[in-house]
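*Asks:* Fold the following for me, if possible:
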Amino acid sequence: MKKTFVILAALACATAAPSFAQTRMAPVGATKTPAERAERQTQALTKQLGLSPEQEPKVESILQAQMTDLQALNEKYPAGNRRGLGPELKASKAKYDEQLKAVLTPEQFAKLEQLRQERMQKMRDRRK
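*Replies:* Sure, this is the predicted structure:
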C-alpha cells in the first residue's frame, strides 16, 4: 500500500511539473489593444496632471491615435531591423505633442514634459 502511494505521488509530480513549466506570462503591454493602453495612460495622466472631465476624452483620443501609430511602426520595423525608425518616432511624437498642447493648459503640458524627463532619467539610471 505504501509503495503504491509513493508511486502515485511520484507519477502525479512528474506529470504536473511540466504543465507548470510551460505556462508563461505575456510580456507587459503585449496583449493590450491601443485603446486599452490609451485608456490606462489617460487615467494616469488624469491623476498626475489633474485633467478636467472635458480634457479626458480629448486626451484619450489623441493617445489612442498615437498608440495605433506606434503599433503600426512596430509592425513596420521588426525587432531585427529598426533602421529608419528614429526619424519616424520623432515625427510621431512632435505630431501628438502639438495636439496635446492644444488640449492641455501650459502648466499641465510643462508637468507632462517634466514627468517624461523623470521617466527617461530613471531608464538611464537602470541601464548603468
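*Asks:* contacts, neighbours, all on C-alpha from now
*Replies:* Will do.
*Asks:* Kindly indicate whether the residue nearest the centre of the chain is helix, strand or coil.
*Replies:* Central residue of the chain (CA atoms, centre = their mean): Gly29, 4.5 Å from the mean position. Put simply, Gly29 is coil when judged by DSSP: H, G, I helix; E, B strand; the rest coil.
*Asks:* dump the residue contacts of it.
*Replies:* For Gly29, the contacting residues are Arg37, by CA atoms under 8 Å, 6 or more residues apart in numbering.
*Asks:* so who does Ala94 touch?
*Replies:* Not one residue lies near Ala94 by CA under 8 Å, 6+ apart.
*Asks:* For the comparison step, fold the sequence that follows:
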Amino acid sequence: MKKLLILLAAAALTAGAATAQTTNPTPRSAGGRMEQATPEQQADRLTKQLSLSADQRTQLVTLEQARRAEMQTMRGQMPAGGDRTAMRQTMQTMRDKYDTQLKGILTADQYTRYSQQREERAENRGGRKMKMKTKS
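*Replies:* From the prediction side, this is the model:
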C-alpha cells in the first residue's frame, strides 16, 4: 500500500513538473523572436500609456498599418545578402518619416512621454543584450 501511494505521489509530481515546462509566457515566432503586436494592440497600449483620444488611436492604427506595409515592400525589394548599409539608411529614413507623422498625431506632452518610454525600452534592451553577452 505504501509503495502504491509513493508511486502515485511521484507520478503527480512528475506530471506537474512536465506541464510547468510546456507553458511559454511570451509568444515566440519560429525564429525565436517575440511576436510583434498588431497595429491595434500597439494602439491600445499607447492609448493606455499616453491617454490618446479615439481619433488619435484611429490615426495611429492607420499610420502603423502604412508603416508595416512600407517595411514589407522594402524587405521584398532588398536582395538576400544585399547592401546592409543601404538597407540601414533606408530604414532610418522610414523611422524618421514615421516619427514626424507621429508628432503630427500626438500632443507635445504625449510625444515627450512616448520618447521617454522609447528611450527606456532601448536602455532595457541594451542591458539584456549585455547580460546575454556576458553569459556566453
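*Asks:* now what about the TM-score between them?
*Replies:* Scored against TM-score structural alignment, normalised by the length of the first structure, the superposed chains reach a TM-score of 0.67; 99 aligned residues with a CA RMSD of 2.1 Å.
*Asks:* which position in the second structure aligns with the residue nearest to the centre of the first structure?
*Replies:* Counting by TM-score structural alignment, Gly29 of the first structure lines up with Glu35 in the second structure.
*Asks:* counting contacts, what elements does the top helix by length along the second structure pack onto?
*Replies:* Counting by DSSP state H, the longest helix found in the second structure is helix 108-135. Here helix 108-135 of the second structure touches helix 39-50, going by 3 or more CA pairs under 8 Å, 6 or more residues apart in numbering; DSSP states H and E.
*Asks:* which residues make contact with whichever helix or strand comes after the helix it packs on from outside it?
*Replies:* Using DSSP states H and E, the helix or strand that follows helix 39-50 of the second structure in sequence is helix 54-77. Contacts of helix 54-77 of the second structure with the rest of the structure, by CA under 8 Å, 6+ apart, involve 39-40, 43-44, 47, 94, 98, 101-102, 105-106.
*Asks:* please redo it, this time with the cut-off set to 6 Å
*Replies:* 39-40, 43 (CA atoms under 6 Å, 6 or more residues apart in numbering).
*Asks:* so how much does stretch 112-120 of the second structure differ from the first structure once superposed?
*Replies:* Comparison of stretch 112-120 of the second structure with the first structure after fitting gives an average deviation of 0.8 Å (mean CA distance after the TM-score superposition for the first structure).
*Asks:* Buried ones in that stretch, by neighbour count?
*Replies:* Going by neighbour count (16 or more other CA atoms under 10 Å), the buried part of stretch 112-120 of the second structure is Tyr114.
*Asks:* so that stretch matches what in the first structure?
*Replies:* Taken onto the first structure by TM-score structural alignment, stretch 112-120 of the second structure occupies residues 110-118 there.
*Asks:* just how off-centre is that stretch within its chain?
*Replies:* 17 Å (CA atoms, centre = their mean, to the nearest Å).
*Asks:* before we move on, what about stretch 97-114 of the first structure?
*Replies:* Put simply, stretch 97-114 of the first structure sits 20 Å off its chain's centre (CA atoms, centre = their mean).
*Asks:* Noted, bye for now.
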